[in-house]
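Engineer: This is a predicted model, with the sequence first.
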Amino acid sequence: MNLKEFSEKFANKIGGDYNEYDDNHSIFIVPLPDERFQTVIAKLVNHEKYNRKAVQVTSKVCRVTENIDYATLLEASKDFVHTNFIVEDDFLKVDTSIFLEHTDDKLIEEAIKEVAYTADEWEFKITGQDNF
């Protein structure tokens, strides 16, 4: 997968922006309703557990120091299609990973959008702000 080529096309398609971190990382600024934006990172990784190439998509929700009802988060996860919640580097994040052999550009686009919308929704529910 050529992440740079995909990122340019996707950012143009959604009216957003992206920055190429390196050949394996892209940072998207995804426009959302009500003039909100969400930063989403897509990176190509070797999934250590399965030793297969994957695209991992993440977005920050808030610091884990926020008053977070984890039971509510886990219950809400049952309604997600691609995404789930993770805690990484002292942040609550929305995350998804897809094996490259089972994906195409359209599925990755859907995953990025779902990560952006879900992270923004829960960021607002938890903090009442638009920080990330």
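Structural biologist: Happy to help now that I have it. Numbering: from 1, shown residues only.
Engineer: C-alpha only now, for contacts and for neighbours.
Structural biologist: Noted.
Engineer: Name all residues that make contact with the most centrally placed residue in the chain.
Structural biologist: In the chain, the residue lying closest to the centroid (CA atoms, centre = their mean) is residue 58, at 3.2 Å. The contact partners of residue 58, by CA atoms under 8 Å, 6 or more residues apart in numbering, come to 40-42, 93-96, 115.
Engineer: go on, residue 19?
Structural biologist: 26-28.
Engineer: Let me know the helix or strand that it is in.
Structural biologist: With secondary structure defined by DSSP states H and E, residue 19 is part of strand 17-22.
Engineer: Give the buried residues for that strand.
Structural biologist: 17-18, 20 (16 or more other CA atoms under 10 Å).
Engineer: So which bits of stretch 108-122 are buried?
Structural biologist: So for stretch 108-122, counting by 16+ other CA under 10 Å, buried means 108-109, 111-120, 122.
Engineer: where exactly do the helices run in the chain?
Structural biologist: 3-14, 70-76, 105-127 (DSSP state H).
Engineer: Check the offset of the longest one from the chain's centre.
Structural biologist: By that I understand helix 105-127. How far helix 105-127 lies from its chain's middle: 6 Å, per CA atoms, centre = their mean, to the nearest Å.
Engineer: also this one, for the comparison:
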Amino acid sequence: MAEGHLPDMNSELVLSTRSGALFGHYAPARLDGWFERVHPDDRQTLRQGMLACVKGSTETACCQMEFRLEVTSGEYRWFLARYEITRDGRVRTSHLLCALRDIEVGRQQSAMLEVSMLRFQLTLETIHDALWDMGELRA
């Protein structure tokens, strides 16, 4: 890999056996195939984040990002990726290690909680009006 640059997109990927559960028979063999599975809206942000990590000056650099990946079913799911980049002598990037964690369920639960909290807040803000209207009806 060139100094301060992303790895060659033709770089071979070494995937764990668990990656088969995510990608099935279509597991990417090269880095460009992996980037093709990243949601189009997330690709540029992912590239910029990885590039910032690669441009670091320490022997080992770590970063993490959230983005959507296309899985075997064809749907996009949210993942948390943790990257570790190692350099040979603090100059050239020699290895890029990535660990993925499926966070789709957690993101869905957070969204549902946010909606629930908004409904509760709106109820609190308008309950006084409803109680006042009920008093007017009784009078």
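Structural biologist: Alright, I've got the coordinates. Quantities reported herein were computed from a predicted structural model and do not represent experimental measurements.
Engineer: What TM-score do the two superposed chains give?
Structural biologist: After superposition, the two chains reach a TM-score (TM-score structural alignment, normalised by the length of the first structure) of 0.31; 79 aligned residues with a CA RMSD of 5.2 Å.
Engineer: from what I can see residue 21 of the first structure touches residue 42, true?
Structural biologist: No. Using CA atoms under 8 Å, residue 21 of the first structure makes no contact with residue 42, being 10.0 Å away.
Engineer: Overlap of the contact sets of these two?
Structural biologist: Residues touching both residue 21 of the first structure and residue 42 (CA under 8 Å, 6+ apart): residue 27.
Engineer: Test my guess that residue 39 of the first structure contacts residue 26.
Structural biologist: No. Applying CA under 8 Å as the test, residue 39 of the first structure and residue 26 come out as separate, 10.4 Å apart.
Engineer: Quickly note the distance from residue 119 of the second structure to residue 76 of the second structure.
Structural biologist: Distance, residue 119 of the second structure to residue 76 of the second structure, using CA to CA, to the nearest Å: 28 Å.
Engineer: Pick out whichever of the two has more residues nearby.
Structural biologist: The neighbour comparison of residue 119 of the second structure against residue 76 (other CA atoms under 10 Å) goes to residue 76, with 16 against 12.
Engineer: quick one: that one from residue 112 of the second structure, how far?
Structural biologist: For residue 76 of the second structure relative to residue 112 of the second structure (CA to CA), the value is 19 Å.
Engineer: same deal with residue 23 of the second structure?
Structural biologist: In terms of CA to CA, residue 23 of the second structure sits 28 Å off from residue 112 of the second structure.
Engineer: So between the two, which is more surrounded?
Structural biologist: residue 23 (18 against 12).
Engineer: just checking, that one is part of a helix?
Structural biologist: Yes. Assigned with DSSP: H, G, I helix; E, B strand; the rest coil, residue 23 of the second structure falls within a helix.
Engineer: Is residue 81 of the second structure part of a helix or strand, or is it coil?
Structural biologist: Applying three-state DSSP: residue 81 of the second structure is strand.
Engineer: show me what contacts it?
Structural biologist: Residue 81 of the second structure touches 64-67, 98-101, counting by CA under 8 Å, 6+ apart.
Engineer: Now, of those, which are buried?
Structural biologist: Buried by 16+ other CA under 10 Å: 64, 66-67, out of the contacts of residue 81 of the second structure.
Engineer: re earlier: the strand holding residue 19 of the first structure vs helix 3-14, what angle?
Structural biologist: 170 degrees (axes from the mean of the first three to the mean of the last three CA atoms, to 10 degrees).
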